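Participant: here is the input, now give the coordinates:
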Amino acid sequence: MEENTQYTEDNIRSLDWKEHIRLRPGMYIGKLGDGSSADDGIYILVKEVLDNSVDEFVMGAGKTIEVSIQGPKVIVRDYGRGIPLGKVVDVVSKMNTGGKYDSRAFKKSVGLNGVGTKAVNALSSYFRVESSRDGKSSAAEFAQGNLNDQEFLDETSRRRGTKVTFIPDEAIFKNYKFRTEYVAKMLRNYVYLNRGLTILFNGEKFFSENGLRDLLEDNNNKDDMLYPIIHLEGDDIEIAITHSKTQYSEEYHSFVNGQHTTQGGTHQAAFREAIVKTIRDFYGKSFEASDVRKSIISAVSIKVMEPIFESQTKTKLGSTEMGGKLPTVRSYINDFVGKYLDNYLHKNPDVADKMQRKILQAERERKELSGIRKLAKERAKKSNLHNKKLRDCRVHLGDIKKDRRLESTLFITEGDSASGSITKSRDVNTQAVFSLRGKPLNCYSMSKKIVYENEEFNLLQAALNIEESMEDLRYNNIVIATDADVDGMHIRLLLITFFLQFFPELIKEGHLYILQTPLFRVRNKKETFYCYSQAEKRAAINKLSGKPEITRFKGLGEISPDEFKYFIGEDIRLDPVMLDRETSIEELLQFYMGKNTPNRQEFIINNLKVELDLVEEEK
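Facilitator: Now for the predicted structure:
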C-alpha cells in the first residue's frame, strides 16, 4: 500500500513553554472542569500559587498569607522574602527556573519541579506578579503567558513579599465558577499542616493550634467519636486517630510535605499497615485487619526529601524513601506508630479498652455478614453475566497512568428511557451508566446487612468497588441523574441516604453530584439554547428574533440522545453534594429520612420551586 503522508523537516515543530502547557493542560493540572469538583483545574491553579507562599512560611519567612477571590479574579499575597527582583519574569515564564532546585533553600518543599506558576501564567487570560524586597519592587503582567508589561521601582513603601493576581482563561476553563467551600477546605488543610500560619480568605481567618487533631475535630461530630483523638508527633511525622461510633468505613486524610494526597500512596498504605500491626502486638491477638480499621477516622502527615508523586497534580505519593539517611517510608511509619501508639495505649487503658471492644464488635458483625456476603457475591456473579444495570467505561480512577482518569464518571439513572439516552450519548472512555429499577430502598437506620440483601445496592457497591476500601473507588465522579420532579427528588434523597449511611467519605471527599438537566429548549432555524431556569429561558428568547420555538422537557427520557450529549459533555452542569461542617451525618439523615414528614415535605417543595413555578406558569 502506498504511503501518502510526507514526513519531512516541515513536520517537526518545537512548542515554546506556554504553547505546550496550553495545548496539553491536563499534563500539568489534571482535568479542566468548571469548578463544580474540588480537583478541577481552577483550584489546582490557586494551589500552585499558594504552595510557593506556604513554602516561604516553612522557610521562616512571613506568617500571614492573604487570599481573595472575587468572581474570576484570584489574588494571593504573602509576606515572605519576595522573588529576587531581577528574576521575577524568569520565575513565572521560564521552564526549569526556580529556587526549589536548590535543596539548601527548600529542603522539603512541595513544588519541586518548578512548573507551578508557569502553568498558572500560561493558563490565565490575565496574570500579574509583584515582588517587593529591600525597599524596591518589580512587577510583570502577562496574558496567556505572553509578557505585556514590566515595571521596576527603586523605592517602595510596600512590605516585602510576593503578590500574584490571575484570572483563569475562559478559552480553556469553560463557564467556570469558584466555589468558596472548596477553596476554604484547601486553606484549612494548609493551616492544619503549618501551625502558626494565618491565612485570610475574603476576610475569614484560618489558623490552627493543634494541627491534625483540629482537622479531625473540625470534620467530625465530637459526639460520634468513640474516644478522644490520639494525637502523636515526631520529627517528620504527625498522626491523629479515633474511631467513629456509627460510621462503617475507614477514613484517612493523608499529606506529604503539606500536599493533600487524596489518592493516598506509599505513606497511607504504610500507615494502615502500621495501625493493624501495632494493635495486634499490643493486645497479643491476630485480629483481622478489616476489624481493626473498621470505623477508623485518621490523618497522617509526613515530610519527605524530594518526594516522587505519581502525577503532576501530586495526589498520590510514589516515593518509597524518606530521603537522606532515613529508612524507607514504610519502616519509618511502622517504627513511629509501633513505638508511640503502643506507648499511648499503655498509658491510657480506658482508650485501649474502648478500642478493643470496637474491634470485637466489628469482628462479630463481620461474621454475621459473612454468610449473606457469600450469597450476595454468588448472586452478583451470576447476575453480572446478564446484568444490564452497569454499562461500564474504559478509563477508571485507579488507572494512574491514564490522563483522563479524573474524568471517570458513573451516572446513576432511573428508568430505561433515561438510561438509554445517556448510554447512547455518553463518552464510552470516561462515562459509565448504572440503571436503577424504580425507587431504591430507604435504608435509613438500617445495618450494613441491607447492602448485601438488596440486589440493587449490592450491585451498585460492586460497580463502585468500595466494599473493602475507598482506595479502590473506580469512578472519580458519581452523578445522580434523575428527573427534576417530586419523584426524581425523592430518588435523589434515597440515594444520598444510602451514601451517607454506608459510605459518607464519598461525600466528604467530594465524589457525589447531582446532574442538572435543562428545563427548556429555545430555538429558531439558526440557533438553539438549552435553558436551566426561567431567567435563562427569558434571556434566550430575547437573543433570538421573531417567535422562537420553546420546548419544555418534563423528564430525562424525553431528551433525545443527540441532544443529551450537550448536557453530559464539556458543558456538563453538576451540583456537588456537600456536607455542612456544622451538621452531623446523623442529624442530616434524621432530617431527610426520619419521622419528620412535614419538614421533609417543606424541604422538597422549597427545592422544587422552579418546577412549581413552571406548573403555575403553564396553567
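Participant: use CA for all of it now, contacts and neighbours both
Facilitator: OK.
Participant: just give me the neighbour total for residue 446.
Facilitator: Other residues near residue 446 come to 12 when the count uses other Cα atoms under 10 Å.
Participant: ugh, wrong one, residue 272
Facilitator: Residue 272 is flanked by 19 other residues according to other Cα under 10 Å.
Participant: from residue 508, how far off is the spatially closest residue to it that is not a sequence neighbour?
Facilitator: Spatial nearest neighbour of residue 272, excluding adjacent residues (Cα to Cα, 6 or more residues apart in numbering): residue 293 at 7.7 Å. As judged by Cα to Cα, to the nearest Å, residue 293 and residue 508 stand 18 Å apart.
Participant: between those two, which is the more surrounded one?
Facilitator: residue 293 (22 against 16).
Participant: that one touches residue 250, doesn't it?
Facilitator: Yes: counting by Cα atoms under 8 Å, residue 293 does reach residue 250; the two are 6.3 Å apart.
Participant: I'd like the distance from stretch 3-13 to the chain centre, please.
Facilitator: Distance of stretch 3-13 from the chain centroid (Cα atoms, centre = their mean, to the nearest Å) equals 42 Å.
Participant: first to last residue in that stretch, what's the distance?
Facilitator: End-to-end distance for stretch 3-13, by Cα to Cα: 22 Å.
Participant: which parts of it are buried?
Facilitator: Within stretch 3-13, no residue is scored as buried using 16 or more other Cα atoms under 10 Å.
Participant: run this one through as well so I can compare:
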Amino acid sequence: MTLDAAVYDESKIKTLSSLEHIRLRPGMYIGRLGNGSHPDDGIYILLKEVIDNGVDEFIMGAGKTIEIAVGEEGSVRVRDYGRGIPLGKLVECVSVINTGAKYNTDAFQFSVGLNGVGTKAVNALSRRFEVTSFRDGEFARAVFVAGELQEEEKGLSKEKNGTLVEFQPDPAMFPDYTFNREFIRKRLKRYAYLNAGLHLDFDGESFYSEKGLLDLLEAETSGTQLYEPIHFRDKTIEFAFAHTDNYGETYFSFVNGTYTNEGGTHLSAFREGLLKGINEFAGKKFDGEDVREGVVGAVAVKVREPIFESQTKNKLGNTDIRAGIVAVVRDEVSAFLYKNTELAELVIDKIQQSARVRKELQHVRKEAKAKARKVALKIPQLKDCKYHPAPGKPSPSGRENMIFLTEGQSASGSIVSARDPMTQAVFSLKGKPYNVYGQPLATLYKNDEMYSIMRALDIEDSIGRLRFDKIIIATDADVDGLHIRNLILTFFLHYFESLVKRGHVYILETPIFRVRNKEETIYCYSDKERTEAEKKLAGRGSKRRPVEITRFKGLGEISPKEFKQFIGPDMRLQQVDIDTLSEVPRILEFYMGKNTPDRREYIMAHLV
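Facilitator: Below is the predicted model of the structure:
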C-alpha cells in the first residue's frame, strides 16, 4: 500500500508572502470576518486600522482632522492631514509586515499599531486598495488588487501633507457585507472623546470633543450622576469617574487612542488606584465592592510599547505599567477629594450607603443560597452545555458557547432537541418573569426564577465570571412573547447593565411563516418576505403551482428538525445595544414604569 499523499519532502514546504499569509489566515490579524452585522466584524477592524494611523499622527501633533467616507457599494475613503508616509517607502509600508516607522520611538512615541500589520491587513483583505501620500509638494501613489501591486505613480502635488487611503473589502473574504453607519458613528464618538481637539468628519457630521473623557462621562451618565465627575489628565494618562445609583460598575478603557473593550492591566490598575485614593483620603479601609458600586469611569493611557492579546487590541497585557497607574490615580483622587470637601462628602456617603445595602443583603443572599441547595444541587430549569470559556478570558477563535432563555416547556423542548449540547445551553422560564423595574437588589434574591438565571450565568460576584459568550432571548413572536422579552431585558438592564454594554445579550429571530410547494421550502421572518416567497413559489400563468403557507404561532410549533437550522451557524441574532448609559433609566421608565396612558397612546400611534 502506498501513501503518496503523506509524502513529506522539500516540495511540501511553502513560503507565503506577507499578504498571502493574511489572506490565508485572516482571523490571526483581524479576529472575526462577518458581514457587518456586528460592531466587531472584520470590515470595521479594517476601517479602524486606517483611522488609527491618522489618530497616531494626531497624537504626535501632526494633523487635527480625519475625513471618513463610506460609499453605497461598500468602498471606504480615509484622508488624514498628518506627515504623510515617506514617499520612497510607500509600497513597503502597506505591503510588507514588520515595516513601518512605529518601531522608531523618535517618530512615534505612542502608537496603537506597533506590530506593523494594520494597513497591510487592510491591503491584503481588500478587492482594491489605493494609498496616496502627500509630502511637501510631492506625492506617491500605489494601487493593489487582492494584495498584489498593480501600479505606482510619483509626481508634484498642491495637496496638504497627509495620507489618503481608499479600499473596498474583498467580497470573497466578506460575503454580502454592508457597513452599519451607526456602528461607525459610535466608534468615531469614542475616538473624539479620547483625543480632545481632533476633528473626525463622517457623512457630513463632525465628531469633536473639547474636554475628552469628561465629555464621554457626561454623555454616559447625564441625569444619573450623584456629583460632577472627577477628572484628571496629563501626558500619559487621563481618567474620569462619577458615582450613580446604578448597580455594579461600568468602565470605558482606552490605550493609545483605541477602545479596549476587555480592559486589561490599565483598567485593573485604575480600579485599584481609585480604591486606594478614597481610602487614603477617608483614613478608612472601605471594601472595594462598596467603593466601586455604581461607578461609571473612563481611563485612557498612552503606552510606549503596548502589548495586546491580539491584533484587534481588545485587552492590554503590559504588567510594567501597573504600579505607576495605581500611584497616579491614588494620589490624584486623594488630592482632589481634599480640595473639594463638599463633593468628597457625597462620595463617602454613597460608599457608606453601598456598604449598608451590602450588609443588609448578606442574610438575604445566605437564605437564597441555602434554599437553592435544598431544591437541588443543579439548577432545575437549566439544560447546560459541556463547553464553557475560562472566566475572564476570551474563547478560542471560532468557539463560542451560548444560553437560550426560552418561555415554556414546548419552546424549550424544541430547542433542547435541536441544540448542540457541546456549546448550547437552555434555560426554561416557568412563565412571565417578574417586572423588577424600580425594585431593590434584595428582590433578585427573593425571586426564585431571577435568582436561578443569575446562578446559571454565574454573575452574582462578578460579570467577569460569565459562563457564556452569548445570552440569547428566545420568545414567541406574539404579544405575550414580546412582553416576556421586555421583562427579561428589564432584568438585565436593571441589575446587570454591563452584560448589555459588553455585547453579550441577543434576541433570536425565528421565522413567522413557512412557505412551500412540492419542490422548495422558504422560511420567512416578515410579511414582506412571505409575499415575495409566495410569488416565487407560485410561479406565473399556466405554470402556477399550489403553495402552502403556515404561520408559526409559537416556537413550540416548529419541529426540532426544522428548529436545528434556526439555531445553527446561520442563526439570525439581533444584538441588544444601548447608545449611552443615560438612556437606560428613561427607556425603562417609559416601557416598564407606571405611565400606562402614555405608553398606550404611543403603542396605538405606532401600531401597524
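Participant: how about the contacts made by the residue nearest to residue 272 of structure 1?
Facilitator: By Cα atoms under 8 Å, 6 or more residues apart in numbering, the contact list for residue 293 of structure 1 reads 250, 272, 275-276.
Participant: from residue 240 of structure 2, how far out is residue 123 of structure 2?
Facilitator: For residue 123 of structure 2 relative to residue 240 of structure 2 (Cα to Cα), the value is 37 Å.
Participant: more neighbours: which of the two?
Facilitator: residue 123 (32 against 24).
Participant: so that one: helix, strand or coil?
Facilitator: Three-state assignment for residue 123 of structure 2 (DSSP: H, G, I helix; E, B strand; the rest coil): helix.
Participant: which position in structure 1 aligns with it?
Facilitator: Aligned by TM-score structural alignment, residue 123 of structure 2 pairs with residue 121 of structure 1.
Participant: and the longest helix for structure 1?
Facilitator: In structure 1, assigned by DSSP state H, the helix with the most residues is helix 349-386.
Participant: now it: buried residues?
Facilitator: By 16+ other Cα under 10 Å, the buried positions in helix 349-386 of structure 1 come out as 351-352, 355, 358-359, 362-363, 366, 369, 372-373, 376, 380.
Participant: from the chain's centroid, how far away is it?
Facilitator: 28 Å.
Participant: trace residue 537 of structure 1 over to structure 2, please.
Facilitator: By TM-score structural alignment, residue 537 of structure 1 lines up with residue 530.
Participant: just to check, that match is in contact with residue 524?
Facilitator: Yes: if you go by Cα under 8 Å, residue 530 of structure 2 and residue 524 touch, sitting 5.4 Å apart.
Participant: list residues touching both of the two?
Facilitator: 513-515.
Participant: in JSON lines, list these along with neighbour count and secondary structure.
Facilitator: JSON lines is the format used below for these (neighbours: other Cα atoms under 10 Å; DSSP: H, G, I helix; E, B strand; the rest coil):
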{"residue": "513", "neighbour count": "20", "secondary structure": "strand"}
{"residue": "514", "neighbour count": "19", "secondary structure": "strand"}
{"residue": "515", "neighbour count": "23", "secondary structure": "strand"}
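Participant: nearest to residue 564 of structure 2, of those?
Facilitator: residue 514 (14.9 Å; Cα to Cα).
Participant: quick check: the closest one vs residue 478 of structure 2, distance?
Facilitator: Taken as Cα to Cα, the span from residue 514 of structure 2 to residue 478 of structure 2 is 16 Å.
Participant: cool, and residue 211 of structure 2?
Facilitator: In terms of Cα to Cα, residue 211 of structure 2 sits 46 Å off from residue 478 of structure 2.
Participant: of those two, which one has the most company?
Facilitator: Neighbour count, other Cα under 10 Å: between residue 211 of structure 2 and residue 478, residue 211 has more, with 16 against 13.
Participant: excluding its backbone neighbours, what's nearest that one?
Facilitator: Nearest to residue 211 of structure 2 is residue 196, by Cα to Cα, 6+ apart, at 6.0 Å.
Participant: count of neighbours near that neighbour?
Facilitator: 17.
Participant: tell me how far the equivalent of it over in structure 1 lies from residue 210 of structure 1.
Facilitator: Taking TM-score structural alignment, the alignment pairs residue 196 of structure 2 with residue 195 from structure 1. Noted for residue 195 of structure 1: a distance of 7 Å to residue 210 of structure 1, by Cα to Cα.
Participant: same deal with residue 394 of structure 1?
Facilitator: Taking Cα to Cα, one finds residue 394 of structure 1 at 43 Å from residue 210 of structure 1.
Participant: contact partners for residue 343 of structure 2?
Facilitator: Taking Cα under 8 Å, 6+ apart, one finds 227, 337 in contact with residue 343 of structure 2.
Participant: so who does the match of residue 123 of structure 2 touch?
Facilitator: With Cα under 8 Å, 6+ apart, residue 121 of structure 1 has these contacts: 92-93, 127, 142-145, 166.
Participant: kindly recompute the last result at 7 Å.
Facilitator: 92, 127, 144-145 (Cα atoms under 7 Å, 6 or more residues apart in numbering).
Participant: farthest-separated two in the residues you listed?
Facilitator: Pairwise distances across the contacts of residue 121 of structure 1 peak at 12.0 Å for 92 and 144 (criterion: Cα to Cα).
Participant: of these two, who's got more company?
Facilitator: residue 92 (25 against 20).
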